[in-house]
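[1] Dropping a prediction and its sequence here:
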Amino acid sequence: MLYLWVKALHIIALVCWFAGLFYLPRLFVYHAMATDEPSHERFCVMERKLYRGIMNPSMIATILLGAWLLYLNPAWLQMGWLHAKLTLVLLLVAYHRVCGAQLKRFARGENARGHVYYRWFNEVPVLFLLAIVILVVVKPF
């Protein structure tokens, strides 16, 4: 029964983390298009609150709960699909950190990219989500 509770909480944390990973780059799109100072300030506040208040805690919870699941099922560490999934999770953490660095560049007024770049950047988490879910559900190797 404990396993099911940990798994449910892991999925909930993952959904919250991905909500932020989908929304923050969308805010970057709008921020890159903003031309006035009040909009710049508003986007800075929204981005900071999303990153620090939702994304960071959700990422940490996802990782800790995932580690707990591994503790409860150590045999998974022998399976190829899990190694692939963990690699993708590490890359997703890197993407998360890139988002944080970009947030700081916007706050300093140093953004050098246009909204089209962020529209493409916004699609990256979708690819991670597709790959991770397929690995966990299908377990292809």
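    In hand now; what should we look at?

[2] alpha carbons only for contacts and neighbour counts from here, please
    Noted.

[3] Nearest the geometric middle of the protein, what residue?
    L21 (4.1 Å; Cα atoms, centre = their mean).

[4] any idea how far Y30 is from that residue?
    Separation of L21 from Y30 (Cα to Cα, to the nearest Å) stands at 15 Å.

[5] And the next helix or strand past the helix or strand hosting L86?
    Assigned by DSSP states H and E, L86 belongs to helix 80-107. On the C-terminal side of helix 80-107, the nearest following helix or strand under DSSP H and E is helix 115-121.

[6] and the comparison structure, right after this:
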Amino acid sequence: MIAWLKAVHILALMVWCAGLLALPGLFVHRSRLSDTAAAELHRLTRTLFIRVASPAAFVAVVAGTGLLFLREVFTTWMMLKLVVVGVLVVIHIRSGHLILNLFAPHGSFVAWRRWALTGATVCTIAGILTLVLAKPELTPAGLPDWLTQPGGLQSLVDTIKPTP
């Protein structure tokens, strides 16, 4: 069961990331097209985003959440990985926003933005892979005890609130 769920998770991530990497290349072609020709590119871009990348993102997140609870991987590196996955979600949302605005009349997407978005996506994917494959031992050096212990926030609240 876990092996199948992991396979689904990895495949969905591959499709999701491939879609996010392909989108900036499609965006940059918009400025070279007339508004009429851009309609076909818009259709293709929306199809890639709505019918391929977004469902793959959903499946990847659901399968990953299932793996998190089935394998009980509640470690520091995993929580940091979830933060980096959150960055990938932000890139996904930003790409959807670009699709909505880029194909308005006279929309354009300059080449440096393509490379910036692609670079951010590649760095985020590399961060996820690094955390998953290396599983680094991250120590919370310098943090107060209430941040590093389960239930620590409750004990902090108990010391702060006045007793009746």
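    Nice, I can see it. None of the values given here were measured: they were computed from a predicted structure.

[7] Tell me how they score on TM after superposing.
    Here the superposed chains carry a TM-score of 0.90, computed using TM-score structural alignment, normalised by the length of structure 1; 137 aligned residues with a Cα RMSD of 1.4 Å.

[8] Could you pull out the buried residues of the helix or strand where the residue nearest to the centre of structure 1 lies?
    Assigned by DSSP H and E, L21 of structure 1 falls within helix 2-33. Neighbour-count burial for helix 2-33 of structure 1 flags 6-7, 9-11, 13-14, 16-32 (criterion: 16 or more other Cα atoms under 10 Å).

[9] Let me see the contact set for the residue nearest to the centre of structure 1.
    L21 of structure 1 is in contact with 55, 96, 125, counting by Cα atoms under 8 Å, 6 or more residues apart in numbering.

[10] picking that back up, the inter-axis angle of the helix holding L86 of structure 1 versus helix 2-33?
    30 degrees (axes from the mean of the first three to the mean of the last three Cα atoms, to 10 degrees).

[11] What residues in structure 2 pair up with helix 80-107 of structure 1?
    Aligned by TM-score structural alignment, helix 80-107 of structure 1 corresponds to residues 76-103 of structure 2.

[12] Okay, buried residues for that stretch please.
    77-78, 81-82, 84-85, 87-88, 91-92, 95-96, 98-99, 102-103.

[13] chain center to it, what's the gap?
    Centroid separation for stretch 76-103 of structure 2 versus its chain: 4 Å, with Cα atoms, centre = their mean, to the nearest Å.

[14] repeat for stretch 13-20 of structure 2
    The answer for stretch 13-20 of structure 2 is 10 Å, by Cα atoms, centre = their mean.

[15] Mean deviation, it versus structure 1?
    Overlaying structure 1 shows stretch 13-20 of structure 2 at a mean distance of 0.4 Å from the equivalent residues (mean Cα distance after the TM-score superposition for structure 1).

[16] got it, and stretch 63-70 of structure 2?
    Overall, stretch 63-70 of structure 2 averages 0.6 Å from its counterpart (mean Cα distance after the TM-score superposition for structure 1).

[17] Which positions in that stretch come out as buried?
    Buried, per 16+ other Cα under 10 Å, within stretch 63-70 of structure 2: 63-64, 66-67.

[18] Dump those residues into a markdown table; add distance to G152 of structure 2 and secondary structure as well.
    Below are the buried residues of stretch 63-70 of structure 2 laid out as a markdown table (distance: Cα to Cα, whole Å; DSSP: H, G, I helix; E, B strand; the rest coil):
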| residue | distance to G152 of structure 2 | secondary structure |
| --- | --- | --- |
| A63 | 30 | helix |
| G64 | 27 | helix |
| G66 | 26 | helix |
| L67 | 26 | helix |
